[in-house]
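J.: Model the structure of this input:
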Amino acid sequence: MFHLSHLRYFYAVAQTRSIRKAAESLHVAQSAVSRQIKNLEEELGVPLFDRHPRGVRLTDAGQILAKYAQQTMLNLDRIRSEIDDLRALRRGTVKICTVEAGLIDILPQVIRDFRRRYPAVSVTLLTRGSQGVVDTILNDDADLGLAFNAPYHPDVEAVATQPQRLYAAVAPDHAIAGKKQVKLSELKAYPIALPDTSFGIRQLVDQIQQSAQLRIEPVLTTDSIQMLVSFARLGLGVAFLPFFAIKGEIRNERIAAVPLADHPARNANAEIIVHKGRQLPIPAEEFLDELKKALRLLK
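T.: Purely as a prediction, here's the structure:
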């Protein structure tokens, strides 16, 4: 019969690929970890790890058990969270992975309001491109993801979406600043800055290039949304950004934003995503409610 301690020790070794590191993370002796692994292997009748001088590797049987051990550990986290909730302790951590644009306005405000209500709950915030947000959610390294035009994956679910048209962002005195809308083909003559290919923005621009048979040579490629904002604000050329990345700059008249007329740019979305089928911890569910409200305001 499996004991939780067996699975906890096994999962620690599977994650660290080292009995010594697992023992350190569990604050127990290496011999205790080795004994638990041995007991588990005897009970199952198969080796779970291949031992080698640099550590351990999961066997095929170990990989099967690791999959179920991970789900068990996630379920245990929820049990603890729900028990804490019943006892009104409200402790825990919400783990969020977001595109950088989410850091500019929406998430700081949501975190502020959430922390006022639940001061004992901490927040861990990771920043990635849209592809990285999806990967982080799939790896269960975050509870919630905020992405722009996230790439499809069958195991990722969008629990809230808000249309976020893509804009050509420029300085207020730029030649295109007064236009009602503009096509990508009309911007080829201007210096252009693009994010790298892990960003939903870049994937949209690449779709437009492909459908319109265009080829844009950016003068700047970056993994920073803030750099794209600065590029536009300082009059260096054209950057492509969603509204929630630049609404403060527009409000303060530091940037002019012209909607892109090309079809893919008109149908982009900001999305809150989760790992399909995963039960969220209670603090993450309550944070999700706050984030959904904030997303609906992005118009």
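J.: hey, let's count contacts and neighbours off CA atoms from now on
T.: Will do.
J.: Just give the nearest non-adjacent residue to A257, would you?
T.: Leaving aside its chain neighbours, A257 sits nearest to A169 (4.6 Å; criterion: Cα to Cα, 6 or more residues apart in numbering).
J.: Give me the contact list for the helix or strand in which the one you found is found.
T.: A169 belongs to strand 166-170 when elements are defined using DSSP states H and E. Applying Cα atoms under 8 Å, 6 or more residues apart in numbering, the contact partners of strand 166-170 are 176-177, 182, 201, 229, 232-233, 235, 237-243, 255-260, 265-266, 268.
J.: And what about G277, helix, strand or coil?
T.: Following DSSP: H, G, I helix; E, B strand; the rest coil, we place G277 in the coil state.
J.: Please determine how far it is located from I216.
T.: In this view, G277 and I216 are 40 Å apart by Cα to Cα, to the nearest Å.
J.: before we move on, the earlier item: go through the contacts of strand 166-170 and flag which are in strands.
T.: Secondary structure from DSSP state E places 238-242, 256-259 of those in strands.
J.: Kindly present these as CSV, with separate columns for neighbour count and distance to K293.
T.: Written out in CSV, the entries for those read as follows (neighbours: other Cα atoms under 10 Å; distance: Cα to Cα, whole Å):
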residue, neighbour count, distance to K293
V238, 27, 31
A239, 25, 28
F240, 28, 26
L241, 25, 22
P242, 23, 18
A256, 25, 27
A257, 30, 25
V258, 20, 26
P259, 21, 25
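J.: Is it possible to get JSON lines of those that adds distance to G55?
T.: Converted to JSON lines, the ones in strands among the contacts of strand 166-170 look like this (distance: Cα to Cα, whole Å):
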{"residue": "V238", "distance to G55": "51"}
{"residue": "A239", "distance to G55": "47"}
{"residue": "F240", "distance to G55": "47"}
{"residue": "L241", "distance to G55": "46"}
{"residue": "P242", "distance to G55": "46"}
{"residue": "A256", "distance to G55": "56"}
{"residue": "A257", "distance to G55": "54"}
{"residue": "V258", "distance to G55": "56"}
{"residue": "P259", "distance to G55": "54"}
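J.: Would you do the same for the sequence below? I want to compare the two.
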Amino acid sequence: MISGRALRYFDTVARCRSLRQAAAQLHIAPTAISRQIDLLEHQLGAPLIERGPNGISLTAAGELLAAQAQRTIRDLERVQEHIAVLKGLRTGRVSLQVAEGVVAGLLAPALAKMGQRYSHLSFDIDIASSNQMVEALRRGDADIGLSFFMPRHDDIVPYASAELNHHAVVAPGHPLATASELSLHTLAKHRLILPHESYGVRQALERAAHRANVVLVPTFKTASLETQKALAINGAGVLVLPPMAVARECQLGDLVSVPISSSELEAARVDLCVYRHRQRSFATEACLSLLANALQTI
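T.: Got it, this is the predicted structure:
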């Protein structure tokens, strides 16, 4: 039987791709990790890692075990959280995958409030596209997904949703900065800064452009919201985002947001989602409740 210690050691090695770095994270000697990996290879009857000049790589068997190890360790953590709740403790860890555009205006304030209420909870936060979130929720790599236009699936449950109108976002000196409302035809005449096609906001924009018989060709295409904002602040082009995503920059006067005609472009749906077939811990339930309340106030 594979021990929990060996599985955790191997999981750390698989993520670090280095025995020395894994040992430093685990605060043990590299030889202790090597012994556990040797034991795993003996039990499974297959090599799991290959050592090379550039570090460690996983064999095909190692890749399979690494994927299972992550799921098993996360499941054990959830059991520990449930036991802690039974003992009256308020501890746990929540893994979130979110769209970058919801961090400043929604996620950060909500989690700060949650930290004041439940000081022993911890959070893992990754930025991802909506399609990536669906897979992470299914694998158990994420407890919660928070994104624009999450794809609808039978096993992905929208816990709460809200709608935000799109705006064109530009530097104060941009020709569009003084407009009261913009059409997609007007946007098409300017240099655009848009996310990749895998992002829900981009997909909604493409659908609206098709209906309006407009072709929107981005001059700049990047998944990084910070890169998008930096380009817009420097006058490089026009963003299409809900105002919440650039609220701080607009307050500072670095950017200006102008509404896009609501008859042309549907509102951005923000979805807070979970995986239907996974029991939720106290920490996840508490986080969901707070984020759902925050969604109602944006």
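J.: The most far-flung residue of structure 2 relative to its centre sits in which helix or strand?
T.: Note on structure 2: the largest C-alpha distance from the chain mean falls to H42, namely 37.4 Å (Cα atoms, centre = their mean). Assigning secondary structure by DSSP H and E places H42 of structure 2 in helix 30-44.
J.: Tell me which other helices or strands that helix touches.
T.: The criterion is 3 or more Cα pairs under 8 Å, 6 or more residues apart in numbering; DSSP states H and E, and the helices and strands that helix 30-44 of structure 2 contacts are helix 4-16, helix 19-26.
J.: most tightly surrounded among the ones you listed?
T.: When these are scored by mean count of other Cα atoms under 10 Å, the highest mean neighbour count falls to helix 4-16 (a mean of 20).
J.: With structure 1 overlaid, how far apart is it on average?
T.: Mean deviation of helix 4-16 of structure 2 from its aligned counterpart in structure 1 after superposition (mean Cα distance after the TM-score superposition for structure 1): 2.5 Å.
J.: Let me see the ranges of the helices in structure 1.
T.: For structure 1, the helices identified by DSSP state H occupy 4-16, 19-26, 30-44, 60-86, 101-104, 106-117, 130-138, 200-212, 225-233, 243-251, 263-266, 282-296, in order along the chain.
J.: mean shift between the second one and structure 2?
T.: Helix 19-26 of structure 1: mean distance to aligned residues in structure 2 after superposition is 3.1 Å, counting by mean Cα distance after the TM-score superposition for structure 1.
J.: now swap in the fifth one and tell me
T.: Between helix 101-104 of structure 1 and its aligned stretch in structure 2, the superposed structures give an average distance of 2.5 Å (mean Cα distance after the TM-score superposition for structure 1).
J.: Not counting its own residues, what contacts that helix?
T.: Judged by Cα under 8 Å, 6+ apart, the contacts made with helix 101-104 of structure 1 from elsewhere in the structure are 146, 225, 244-245.
J.: can you do 10 Å?
T.: Contacting residues not belonging to helix 101-104 of structure 1 are listed as 107-109, 125-127, 129, 146-148, 224-226, 229, 241-248, 270 [Cα atoms under 10 Å, 6 or more residues apart in numbering].
J.: cool, and the first one?
T.: Residues outside helix 4-16 of structure 1 that contact it (Cα under 10 Å, 6+ apart) are 17-26, 28, 32-40, 48-49, 55-58, 62-63, 65-70, 72-73, 76.
J.: same thing but 8 Å
T.: The list of residues contacting helix 4-16 of structure 1 from outside it, by Cα under 8 Å, 6+ apart, reads 19, 21-22, 25-26, 33, 36-37, 40, 57-58, 66, 69-70, 73.
J.: Next: the last one.
T.: Where contact means Cα under 8 Å, 6+ apart, the residues beyond helix 282-296 of structure 1 that reach it are 78, 81-82, 85, 90, 92-95, 106-107, 110, 114, 121, 143-144, 160-162, 270, 272.
J.: Provide the aligned range in structure 2 for it.
T.: Alignment note (TM-score structural alignment): helix 282-296 of structure 1 is matched to residues 282-296 of structure 2.
J.: Please tell me how far the matching stretch is from the chain's geometric centre.
T.: For stretch 282-296 of structure 2, the separation from the chain centroid amounts to 16 Å (computed by Cα atoms, centre = their mean, to the nearest Å).
J.: Please verify my assumption that G55 of structure 1 contacts R17.
T.: Yes: under the criterion of Cα atoms under 8 Å, G55 of structure 1 lies in contact with R17, with a separation of 5.9 Å.
J.: More neighbours: these two, which one.
T.: Neighbour comparison, G55 of structure 1 and R17: the larger count goes to R17, with 18 against 15 (by other Cα atoms under 10 Å).
J.: Just give the closest residue to the more buried one, not the sequence neighbours.
T.: If you skip the residues right next to it in sequence, R17 of structure 1 has V56 as its closest partner in space, 5.2 Å away by Cα to Cα, 6+ apart.
J.: which residues touch the one you found?
T.: Counting by Cα under 8 Å, 6+ apart, the residues that V56 of structure 1 touches are 17-19, 49-50.
J.: from the residues you listed, which is closest to V134 of structure 1?
T.: Proximity of the contacts of V56 of structure 1 to V134 of structure 1, judged by Cα to Cα, is greatest for R17, which lies at 24.8 Å.
J.: Next, the contact list for that closest one, please.
T.: 55-57.
J.: neighbours of the residue lying closest to I127 of structure 2 once chain neighbours are set aside, just the number please.
T.: The spatial neighbour of I127 of structure 2 that comes closest, neighbours along the chain excluded (Cα to Cα, 6+ apart), is V98 at 5.1 Å. Per other Cα under 10 Å, the neighbour tally for V98 of structure 2 reads 25.
J.: Pretty sure V98 of structure 2 sits against Q132.
T.: No: contact status for V98 of structure 2 versus Q132: not in contact, 9.8 Å apart, counting by Cα under 8 Å.
J.: Mark which of the contacts of helix 282-296 of structure 1 are buried, thanks.
T.: The neighbour-count criterion (16 or more other Cα atoms under 10 Å) marks 78, 81-82, 90, 92-95, 106-107, 110, 114, 121, 143-144, 160-162, 270, 272 among the contacts of helix 282-296 of structure 1 as buried.
J.: how much space between P195 of structure 1 and R128 of structure 1?
T.: Using Cα to Cα, one obtains 12 Å as the distance from P195 of structure 1 to R128 of structure 1.
J.: Compare the two and say which is more crowded by neighbours.
T.: Set side by side, P195 of structure 1 and R128 show unequal neighbour counts under other Cα under 10 Å, the larger going to P195 at 24 against 21.
J.: how many other residues sit next to the nearest residue to the more buried one once chain neighbours are set aside?
T.: Beyond its immediate neighbours in the sequence, the residue positioned closest to P195 of structure 1 (Cα to Cα, 6+ apart) is T222, lying 4.8 Å away. The burial metric for T222 of structure 1, expressed as a neighbour count using other Cα under 10 Å, is 13.
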